[in-house]
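Enquirer: Output the structure for:
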Amino acid sequence: MDELYLLNSIWILLGAILVIFMQGGFILLEAGSTRMKNAGHIAGKTLFTFSIASIMFWAVGYGLIFGKNPNFFVGWSDFFYSGQEIDGANYSGATFFLFQLAFAGISLTIAFGGFAERAKLSVYLVFALLFSSLVYPIVAHWIWGGGWLAEHGKQDFAGSTVVHLTGAMAAFAGSILLKPRIGKYQNDGKANDLRGHNQVYTALGVIILWFGWFGFNAGSTLSVDDGFFGFVALNTNLAAAAGAISALLISWVALGKADIPTIMNGALAGLVAITASCAFVETWAAVVIGLIAGVLVFYSVKFFEKCKIDDPIYALSVHGVAGIFGTLSTGFFATPELATVGKPGLFYGGGFTQLGVQAMGVIVCALYAFSVSFVLLYMMKKVMNGLRVTEEEELMGLDLSEHGSYGYPEAFTTSEPVRPIGQEVRPSSKHVFHE
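Expert: You can find the predicted model right below:
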C-alpha cells in the first residue's frame, strides 16, 4: 500500500465528513427560514431521512450508480456494498463509497426543502426510500457512473445537475402537490411574506454549508497528487462571495434595502452554480458565474412566488435555477487546458458543441427527476390518504402535531399542565404561538 493511496483515502474521507456536516447547515438554514413551531420537526426529519438515505445507498443506490456491467440507463451490481476496492483506483473503495453516500443524502435534503411546514412525517419516510432508489441513482449513473451522458462528455464536476437540480426538481413536484402553506397567499393572489423565525440560524447554516462545500467540490478531485484541489477550492470560494455581493446589490437596487435572506440565497446560488464548473474554468470566470447566479436567484424567487409555487427554503431557485445556470456555464467558460471531460466552451473556441451537451443533460435530467418524483408523490397521495397534515395540525405546528413536543418549549405559554407525549393536544386561546 503506497503513500499516495493513503493520502488520497484520507482526503476523500475528509471530504465525506465535510459533506455530511453540511446536513447540520441545512438544519439551521431550513429551521431558521421557517417558523419556530416547526423547528424541532425540521431538525428531526433531516436526521432520520439522512439515515434512510444512508441505508438505501448501501443497499441499492451505490450499485445502481457505479455497479459493474452498467448499461446506458443504470448500473447493476455491488448491492449491499461490502467495502470492496475499486479496480484501478488509487484510493480506498470504502472512503469513495462514503463520499458518494454523502452526496446522495444532500440531494434528498434539498428535495425536502419544498415539503417544509406542511408534509406528513410518514411522507418524508416513504419518499426518502423512493427518491434514494429510483430518482437520484439514475441521474447520478447517467453522468458519474458511465451512463449515456458521460459518453457524450457532459461536464458536472461535483453535482450542479446530479445533486442540486435533481433535488430541486423533486422539491418542485412536492411543492405543486402539497400546495401553498396556510396564509401564504391572500384571496387576490398576493403573496404574504411568511418570514423565518431566526435569521442568525439561517446565516450560520449558510456559513456551515459554505465550509462544507470545500469537501463537496475540492473533495471531488479524489486526489492530493498535484494539489489541484486547492484551485477548485479557490474557484468555489470566489463564486460564493460573488453571489452574495451581487444578490445584496440587486436587492438593494430593487427593494431599496439590502435584504438579508437574499444575500444568503446569493451565496448559496454562487456555490451551486460553481459546483459543475469549479474544475473546468479560470478564476475570473468563477467570479462571473457567482455574480450572475446571485442576480438570477433574486428574480427566480420573485417569479415562482408569482406563480404561486410555495417553496419555503427556495430550493427551486437556489438549487434548481442556479444548478441549471451552473451546468450551462461550462459550455461557455470551460478552457482547453482544464476541460478534462468533454470539450472547451464557446468562449474558448469550442463552438456550441459542449453547450449543447450541457443543455441536453439539463433538460433530460430535470424532466426525469421531476416526472418520476411527481408520479411517485401522486401515488403516495392516493395510497396514504394525502401528503399533507390537517389544517389544525399545520396551524398547531409540526413540532407538536407530529412529535408531541415543542422545539422551543419556553416560547409557548399556557396555564394548563404539560400534557403527556401522545395525548391529544388541541390549540386553544390559552396557547400563544410565536411564528
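
Enquirer: C-alpha only now, for contacts and for neighbours.
Expert: OK.

Enquirer: Now Leu398: closest residue in space, sequence neighbours ignored.
Expert: Among residues not flanking Leu398 along the chain, Asn38 sits closest, at 5.1 Å (C-alpha to C-alpha, 6 or more residues apart in numbering).

Enquirer: gap between that neighbour and Ala31?
Expert: Computed with C-alpha to C-alpha, to the nearest Å, the distance linking Asn38 and Ala31 is 7 Å.

Enquirer: And for Ala244?
Expert: Going from Ala244 to Ala31 by C-alpha to C-alpha gives 21 Å.

Enquirer: could you pull out the strands for the stretch 51-200 of the chain?
Expert: Remark: strands of the stretch 51-200 of the chain are absent; assignment by DSSP state E, counting those that start in this stretch.

Enquirer: which stretches of it form helices?
Expert: Taking DSSP state H, counting those that start in this stretch as the criterion, the stretch 51-200 of the chain carries its helices at 62-66, 93-112, 121-130, 136-144, 148-151, 166-178, 199-217.

Enquirer: would you turn those helices into CSV with distance to Lys382 and mean neighbour count?
Expert: As requested, the helices of the stretch 51-200 of the chain are arranged in CSV below (distance: least, C-alpha to C-alpha, whole Å; neighbours: other C-alpha atoms under 10 Å):
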stretch, distance to Lys382, mean neighbour count
helix 62-66, 28, 26
helix 93-112, 19, 24
helix 121-130, 12, 18
helix 136-144, 23, 26
helix 148-151, 34, 19
helix 166-178, 11, 27
helix 199-217, 35, 22
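
Enquirer: Tell me which of the ones you listed sits nearest to Tyr406.
Expert: Closest approach to Tyr406 among the helices of the stretch 51-200 of the chain is made by helix 121-130 (15.5 Å; C-alpha to C-alpha).

Enquirer: Contacts for the closest one, please.
Expert: If you take C-alpha atoms under 8 Å, 6 or more residues apart in numbering as the criterion, helix 121-130 is touched by Lys45, Thr49, Ile52, Ala53, Met56, Leu108, Phe112, Leu376, Leu377, Met380, Leu387, Glu402.

Enquirer: now do stretch 53-65
Expert: So stretch 53-65 is in contact with 74-81, 97, 100-102, 104-105, 108, 128-129, 132-133, 137-138, 140-142, 144-145, going by C-alpha under 8 Å, 6+ apart.

Enquirer: To check against the first, give me the structure of this:
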Amino acid sequence: MTSRFLLAACVTFLLLLLPTIAAAEPQQTATAAAEAVQLNLNYVWTILAAALVFFMQAGFALLETGFTRAKNAVNIIMKNVMDASAGALVFFVVGFGVMFGSSWNGFIGTDGFFLTGIEEQPESWTYAFYFFQAVFAATAATIVSGAVAERIKFNGYLVFSIAITGLIYPVFGSWAWGGLFNGGGWLESLGFIDFAGSTVVHSVGGWAALAGALVMGPRVGKYAPDGTPRAIPGHSLPLAALGVFILWLGWFGFNAGSTTAGSTDIALIAMNTFLAAGAGAVLAMATTWVRSGTPDATMTLNGVLGGLVGITAGCASMTPGFAILTGGVAGMIVVFATDALEKIIDDPVGAVAVHGVCGAWGTLAAGVFAAGGFSVAQVGVQVVGIAAAFAWTFPVSYALFYSLDRVIGLRINGELEDKGLDLHEHDVRAYPEFIARSGVEGDGASAEAAASLRGGNRR
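Expert: A predicted model of the protein is given here:
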C-alpha cells in the first residue's frame, strides 16, 4: 500500500512538474532570441552612426570651402577627400592598434595593427568598431585643414594628415579611450570624462591646427602694416551654412553613436546634442549683435559648432539644463576666442576657437556639471586631461609642421597664392566660368601680394 502511494505521489509530482519543464525551454529560447536581436541592433546602430559621422566629412568640406575664396575650393575638397581616404588606410594599418591595442603602461597600444592579433573581441565587432573609430580619426585630421587653408602645399598637408591619423590622434586616444576595446589608458584609469571626444577628437584637432597656423603664417594681405587683422571674406556663405547643417546632422551619430549600442541611452544624448547646438547659435548671435549692432552670420554658424563641440564630452551624463548652459557658453567662447586668436594667427574658418578652445571648455564642463554632482577631484582630472592633450598634440604637431616646412617647404609664395591653389596645385578651377578681376592671374592682388611677401608679411 505504501509503495503504491509513493508511486502515485511521484507520478503526480512529475505531472505537475511537466508544465514547468515545458515552459523553461521556450523561455530560454526567447531570452537567446532577444539577446541576438540586441546584438544585431548594436551592430546596425554602430554602423549607421559611423556613416553619419563619415557624412560630416562633406559638412567640413562645404564649411571650409564656403569660408574661403573660390580660387581654393578644389584644394579644400582634395584635402577633405584625402583626410577620409588616406586616413582610413593609415588608421587600418597602424592607428587602430596604437589606440586600442594591448596597452603598454597605459600609454600606447602595441598590437592590433592591420586589425590582426585581436582575440578578445569577435572579428565582426572589430570591423564595426574600426569603422566607427576611423571616421573619428578623419574628423580630427580635417579640423586642421581649415586653419591652414589657402596657403599650404598639398603634399605637405597630406603628410601631416597621415601623421595625425596614424600617430598623434591615436596616442592621445589610447590614454583616454583605450579601455573601450582592449587594454586601458592612464587618463581613463583616473576617471577622465570625455564621452564622445570634446578633447580626444576636437581639442586634439584644434591644437594641431594652432601649430599649423603658427608655422604657416598668415595669408598675404591678412594683416595691415601695423598688425591690425583684415577680413578676407569667403566666397559662399550658403555653402558654409549647408556644411554646418550637415555637421549638425552627423553629430547625432558622433555623440549618440558613441554608445556603440542600440539602447535607450541615445535619447538623452541626442536631445542634449540638439539643445547645446541651438544654445551655441543663439548666444553667439546675441553676443555679436550686442557688440557690433548686427547679428553676425559667420559667428552664428560657428556658434552651432561650438555648442556641438562643447556638449560632446558630457552629452551622456548632463541634464538638459546643463547641456543648454554648456552649449550657450561655448557659443560666446567662439566669438571672444576667435577675436583673441585673430591677433596672433590667421585661421580662415575659426577651427582653433571652435574645436580647440570649445573642446577644452566642454571637457571641463563635463566634470563641473557631472551627473553625480560637483567634485573638485573630478574637475582636477578633467584639467589634467585638457592639459595632457595640449602638451602632447601641440609640440609634436609644431615640430612636424616646422620640419616639413624646412625640408619640402609648406608655404605657397605670394604670386601663386594670389592665383589660387586650385590652379597651382591641381591645375583646375572649381568654377571654370569664373573670371577674376585681373583675368586668369588671380583675384587682382598679384603685385601687391608678391611685394607684401618680400616685405616679410608672414608673421
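
Enquirer: could the contacts of helix 121-130 of structure 1 go into TSV alongside distance to Leu255 of structure 1?
Expert: TSV is the format used below for those (distance: C-alpha to C-alpha, whole Å):
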residue	distance to Leu255 of structure 1
Lys45	35
Thr49	37
Ile52	42
Ala53	40
Met56	45
Leu108	33
Phe112	29
Leu376	39
Leu377	37
Met380	41
Leu387	36
Glu402	38
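
Enquirer: Quickly name whichever of these is closest to Phe352 of structure 1.
Expert: Among the contacts of helix 121-130 of structure 1, Leu108 lies closest to Phe352 of structure 1 (C-alpha to C-alpha), at 32.6 Å.

Enquirer: what lines up against the closest one once you look at structure 2?
Expert: Under the alignment (TM-score structural alignment), Leu108 of structure 1 pairs with Ala141 of structure 2.

Enquirer: Return the residues in contact with its match.
Expert: Contacts of Ala141 of structure 2 (C-alpha under 8 Å, 6+ apart): Asp83, Ser161, Ile164, Thr165, Gly205.

Enquirer: got a list of what the last one touches?
Expert: In other words, Gly205 of structure 2. Thr139, Ala140, Ala141, Thr142, Ile143, Val144, Tyr169, His355, Gly356.

Enquirer: Would you check how far apart it and Gly310 of structure 2 are?
Expert: When distance is defined by C-alpha to C-alpha, Gly205 of structure 2 is 14 Å away from Gly310 of structure 2.

Enquirer: got it, and the fourth one?
Expert: Thr165 of structure 2 sits 22 Å away from Gly310 of structure 2, taking C-alpha to C-alpha as the criterion.

Enquirer: more crowded one of the two?
Expert: Taking other C-alpha atoms under 10 Å, Thr165 of structure 2 and Gly310 do not tie; Gly310 has more neighbours (39 against 31).

Enquirer: Am I right that that one is in a helix?
Expert: Yes - under DSSP: H, G, I helix; E, B strand; the rest coil, Gly310 of structure 2 sits within a helix.

Enquirer: Which position in structure 1 pairs with it?
Expert: Per TM-score structural alignment, the equivalent position to Gly310 of structure 2 in structure 1 is Ala273.

Enquirer: cool, Ala353 of structure 2 as well?
Expert: Under the alignment (TM-score structural alignment), Ala353 of structure 2 maps onto Ser317 of structure 1.

Enquirer: quick one: contacts for its match?
Expert: Neighbours of Ser317 of structure 1 in contact, by C-alpha under 8 Å, 6+ apart: Val297, Ser300, Val301.

Enquirer: Tell me which residue lies nearest the centroid of structure 1.
Expert: Ile110 (3.2 Å; C-alpha atoms, centre = their mean).

Enquirer: Is it in contact with Phe172, as I believe?
Expert: No - using C-alpha atoms under 8 Å as the test, Ile110 of structure 1 is too far from Phe172 to be in contact (10.4 Å).

Enquirer: Quick check: the residue mapped onto Ala176 of structure 2 from structure 1 vs Lys154 of structure 1, distance?
Expert: In structure 1, the residue matched to Ala176 of structure 2 (TM-score structural alignment) is Ile143. Going from Ile143 of structure 1 to Lys154 of structure 1 by C-alpha to C-alpha gives 7 Å.

Enquirer: Pull the number of nearby residues for Ala89 of structure 1.
Expert: Neighbourhood size, Ala89 of structure 1 [other C-alpha under 10 Å]: 12.

Enquirer: if we can go back for a sec, and the residue lying closest to the residue nearest to the centre of structure 1 once chain neighbours are set aside, how far is that from Ala102 of structure 1?
Expert: Leaving out its chain neighbours, the residue that sits closest to Ile110 of structure 1 by C-alpha to C-alpha, 6+ apart is Gly167, at 5.1 Å. Gly167 of structure 1 sits 14 Å away from Ala102 of structure 1, going by C-alpha to C-alpha.

Enquirer: Equivalent analysis for Leu255 of structure 1, please.
Expert: Distance of Leu255 of structure 1 to Ala102 of structure 1, computed by C-alpha to C-alpha: 38 Å.

Enquirer: can you check Asp311 of structure 1 too?
Expert: 24 Å.

Enquirer: now Ala119 of structure 1
Expert: Counting by C-alpha to C-alpha, the gap from Ala119 of structure 1 to Ala102 of structure 1 is 24 Å.

Enquirer: Show the contacting residues for the residue mapped onto Tyr223 of structure 2 from structure 1.
Expert: Aligned counterpart of Tyr223 of structure 2 in structure 1: Tyr185 (TM-score structural alignment). Going by C-alpha under 8 Å, 6+ apart, Tyr185 of structure 1 touches Ala191, Asn192, Lys308.

Enquirer: where does the residue nearest to Leu398 of structure 1 land in three-state SS?
Expert: helix.

Enquirer: tell me the contacts of Ala366 of structure 2?
Expert: Contacts here follow C-alpha under 8 Å, 6+ apart; on that basis Ala366 of structure 2 touches Ile193, Asp194, Ile311, Ala313, Gly314, Ser317, Met318.
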